[in-house]
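K.L.:
What would the 3D arrangement of this be:
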Amino acid sequence: MKIVTVVGARPQFIKAAAVSRKLRENHKEILVHTGQHYDANMSEVFFKELSIPQPDYNLGVGSGSHAKQTAEMMVGVEEILLKERPDYLMVYGDTNSTLAGAIAASKILIPIIHVEAGLRSFNMAMPEEQNRILTDRVSKLLFCPTDTAVRHLKDEGIVNGVCNVGDVMCDAVLYYSKNLENYSDDYFWNRQIGIFGGVDPASKWYLATIHRAENTNTAQKVEAILNAFENLDAPVLFPVHPRTKGLVKELIGKNKYTNILFVEPMGYLDMLFFTKNAIKVVTDSGGLQKEAYILDTPCITVRDQTEWVETLKGNHNILAKPDSDDIFQKVNYTEIDFKNKANHYGIGDAADKICKILEDVKK
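P.N.:
All right, here's what the predicted structure looks like:
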């Protein structure tokens, strides 16, 4: 079986690392990188660290408006599909790369595999929500990470080709976190590059990432979030997303932050280390809140809702507003039920299940 896989953003590289390793044992995979994430720290480092095969095609689309970016990806993916004539197109998650690949394949009647199907935040103002709903509508095989995702699809009348295989991100976390014991703490700290000066290692820390448009569309929101970090009782390690770098630099010019360690975006192993060993994680990332859950690290998610609703049980993940007081209160004063934490995302065999289903389909 010949499969064209489309990736373009950091979370997709991680998911593809888990699946491609198994997929290529019995199938031919053509890997397409749209170039949605093109910064070396957001792209190249993941291919090297996770031993992902180098892309057969790199569209180099880069940034742009949603319409421009998606349209350029669709044109590029369609050309590749017409040339390669695969049996399936595989896409992951909910980015513009996901939607572009799905639409391009659907128009020329190439069946679509959607890995991480069925997630819903029920907020149609989010581009990710639009992308995942539209992709699910045109997919032939829908591999869900949870029972909740299966129920969402059933509620929308989608039942054929749907299967809960577990979470491929769980595969990646469990597989790659085994490597952490091969390195010292100093190894990971010494790899961090301070954006605005050096970084001093800390014995305990919070880990934070903020990048979503709803939290970074004004300097006031970013400043409120940074003020919360500044007042926490341990240093906050903050890998700065390219989208927020300009705003952060502007705010540092106005304020003196002594409790925040601003660093470049990290590779995957670094993020696993700092997530696993953090006091808590504060983020608006869909992937990081789930990685924190799998690694038993409490998380505060700066959003009004989350597609990973299972993480909210027992306060292992807590929603907060982009408000200094709300973030500070949630970080410091929320009690967590560590005794009754459930395993919602599988045992690290989602990629095996996907490949088994593809083998059965081939027969």
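K.L.:
only C-alpha atoms for contact and neighbour calcs from this point on.
P.N.:
OK.
K.L.:
Check which helices and strands the lengthiest helix in the chain is in contact with.
P.N.:
Secondary structure of the chain per DSSP state H: the longest helix is helix 66-84. Here helix 66-84 touches helix 96-107, going by 3 or more Cα pairs under 8 Å, 6 or more residues apart in numbering; DSSP states H and E.
K.L.:
Give me the buried positions along the helix it packs on.
P.N.:
When neighbours are counted by 16 or more other Cα atoms under 10 Å, the buried residues of helix 96-107 are found to be 96, 97, 98, 99, 100, 101, 102, 103, 104, 105, 106.
K.L.:
correct me, but the third one touches residue 129?
P.N.:
Looking back up the chat, that one is residue 98. No. Using Cα atoms under 8 Å, residue 98 is not in contact with residue 129; the gap is 11.7 Å.
K.L.:
and the closest residue to residue 106 other than its chain neighbours, what does it touch?
P.N.:
Closest residue to residue 106 apart from its sequence neighbours, by Cα to Cα, 6 or more residues apart in numbering: residue 138 at 6.5 Å. Contacts for residue 138 (Cα atoms under 8 Å, 6 or more residues apart in numbering) come out as 102, 103, 106, 112.
K.L.:
Residue 243 now?
P.N.:
Taking Cα under 8 Å, 6+ apart as the definition, contacts of residue 243 comprise residue 211.
K.L.:
another one to check against the first:
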Amino acid sequence: MILQPWPRDLGPVICVVGARPNFMKMAPILRAFAGHLPAIPTVLVHTGQHYDKDMNDKLFDDLKLPKPDINLGVGSGSHTVQTAEVMRHFEPVVDEYKPSCVLVVGDVNSTLACSLVAAKKGIKVVHIEAGLRSYDRAMPEEINRLLTDQLADRLYTTELGAQDNLVREGIAAERVCFAGNVMIDSLLHNRSLARPVTQTLADAGLPTDLLDNKDGYAVVTLHRPSNVDQLATLQPLLKVLREISERLPIAFAIHPRTRANIERFGLMELMRSPRIALLPPQGYLEMLGLMSGAKLVLTDSGGLQEETTALGIPCLTLRENTERPITIEQGTNTLVGIDPKVIWQYVNEVLVQGGKSGRVPALWDGKAAERIADDLARWLMATVYP
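P.N.:
Have a look, this model is predicted:
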């Protein structure tokens, strides 16, 4: 712990959030910064990359995130337009606050955009969740991850293999710190507050016993463009989900992009079943409650791969690759792709044998943010107190 006071000439840390996954990662960081001795001064910037007022406010309340000091309000757009708009709106913030560093999390467009602004202005960049790789450059997130890590001055990793990725890419090992997983900090901090499943169903106007089944229920999320933007991919996925629901009722939290495509392709009838709970996008505590009670999770989300591993819930990832291999090597995750026959094979395995068991990876212990706060304070203050 640093005993010196925070230097007056060492500016605040600008902390950037842009999309829902960022909120869960930033909440424990801000708590740890506020509780550090000395407290680490922060400015919270919400780029507005993803913004739904009701859901945004609910997530901030659920996670007890302070309201943003600044909301850039950039809104949606193509990847290029969105990145450019974030950069254009973020630069005056950097000029005004003269931060000691800009701290970014994850791999959304805002992560890269704000890193670019900081790097071009000679401001240190700190990246939390560094070094994750899917090796699929068709994923916009992979481009964001690669470039942000190259720009970053201090890189915090969630798993040991991430440092190997960074070193292979020419990033000096002394810039990297293995801190653990702040997503799991949020999960462990909030687990006792998870919303009961019956309340979630009631709030959606659904029968509260819809998921009450002797074999349990499955939770489904789909949002990756590669899965939901083409009829030829989305239709078989929805068909297999409908078939699975006949054995295991499903809670399907439908992403706005997915719902729009289901309606555009005329596929909504496939999802109308008394065994499928069609839910709107859920708050953090609602999703935590749904996952905690699930027999199985089917998803293309990176964050859910980690959360199910921490919860010990079998997860089938509907993708051909993952940037979180530790959830497969040590956790409860299985990469199954999008072939309906293969998906059914693994669903049956869960139903008959109970599914894959795993263990919680190293430093996924709820204290990652505290380790980051201690290290970041030492690193920044070394520029003033060498």
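K.L.:
Mind checking the TM-score on these two?
P.N.:
The TM-score (TM-score structural alignment, normalised by the length of structure 1) is 0.93; 357 aligned residues with a Cα RMSD of 1.9 Å.
K.L.:
sorry, back to before: what's the residue nearest to residue 106 of structure 1 aligned with over in structure 2?
P.N.:
Under the alignment (TM-score structural alignment), residue 138 of structure 1 maps onto residue 151 of structure 2.
K.L.:
Strands of structure 2, start to end?
P.N.:
Under the criterion DSSP state E, structure 2 contains strands at 13-17, 42-46, 70-71, 101-105, 124-128, 154-157, 176-178, 218-221, 250-253, 276-279, 296-299, 315-317, 333-335.
K.L.:
would a markdown table of these with distance to residue 345 of structure 2 and mean neighbour count be doable?
P.N.:
What follows is the strands of structure 2, written out as a markdown table (distance: least, Cα to Cα, whole Å; neighbours: other Cα atoms under 10 Å):
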| stretch | distance to residue 345 of structure 2 | mean neighbour count |
| --- | --- | --- |
| strand 13-17 | 38 | 25 |
| strand 42-46 | 42 | 21 |
| strand 70-71 | 46 | 16 |
| strand 101-105 | 36 | 27 |
| strand 124-128 | 36 | 25 |
| strand 154-157 | 34 | 25 |
| strand 176-178 | 36 | 21 |
| strand 218-221 | 15 | 23 |
| strand 250-253 | 17 | 24 |
| strand 276-279 | 20 | 21 |
| strand 296-299 | 13 | 24 |
| strand 315-317 | 11 | 29 |
| strand 333-335 | 12 | 24 |
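K.L.:
Put together TSV for these, with distance to residue 360 of structure 2 on each row.
P.N.:
TSV is the format used below for those (distance: least, Cα to Cα, whole Å):
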stretch	distance to residue 360 of structure 2
strand 13-17	27
strand 42-46	30
strand 70-71	36
strand 101-105	22
strand 124-128	20
strand 154-157	16
strand 176-178	16
strand 218-221	21
strand 250-253	25
strand 276-279	29
strand 296-299	17
strand 315-317	14
strand 333-335	12
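K.L.:
thinking again about what came up before, go through the contacts of residue 138 of structure 1 and name the one nearest residue 280 of structure 1.
P.N.:
Distance to residue 280 of structure 1, by Cα to Cα, is smallest for residue 102 among the contacts of residue 138 of structure 1, at 36.1 Å.
K.L.:
Residue 135 is in contact with that closest one, correct?
P.N.:
Yes. Using Cα under 8 Å, residue 102 of structure 1 makes contact with residue 135 at a distance of 5.9 Å.
K.L.:
Helices along the stretch 201-350 of structure 1, start to end?
P.N.:
213-216, 219-230, 245-254, 268-276, 286-294, 324-333, 350-362 (DSSP state H, counting those that start in this stretch).
K.L.:
what's whichever residue in structure 1 pairs up with residue 180 of structure 2 in contact with, if anything?
P.N.:
With TM-score structural alignment as the criterion, residue 180 of structure 2 lines up with residue 166 in structure 1. Applying Cα under 8 Å, 6+ apart to residue 166 of structure 1 gives the contacts 144, 145, 146, 345, 346, 347, 348, 349, 350.
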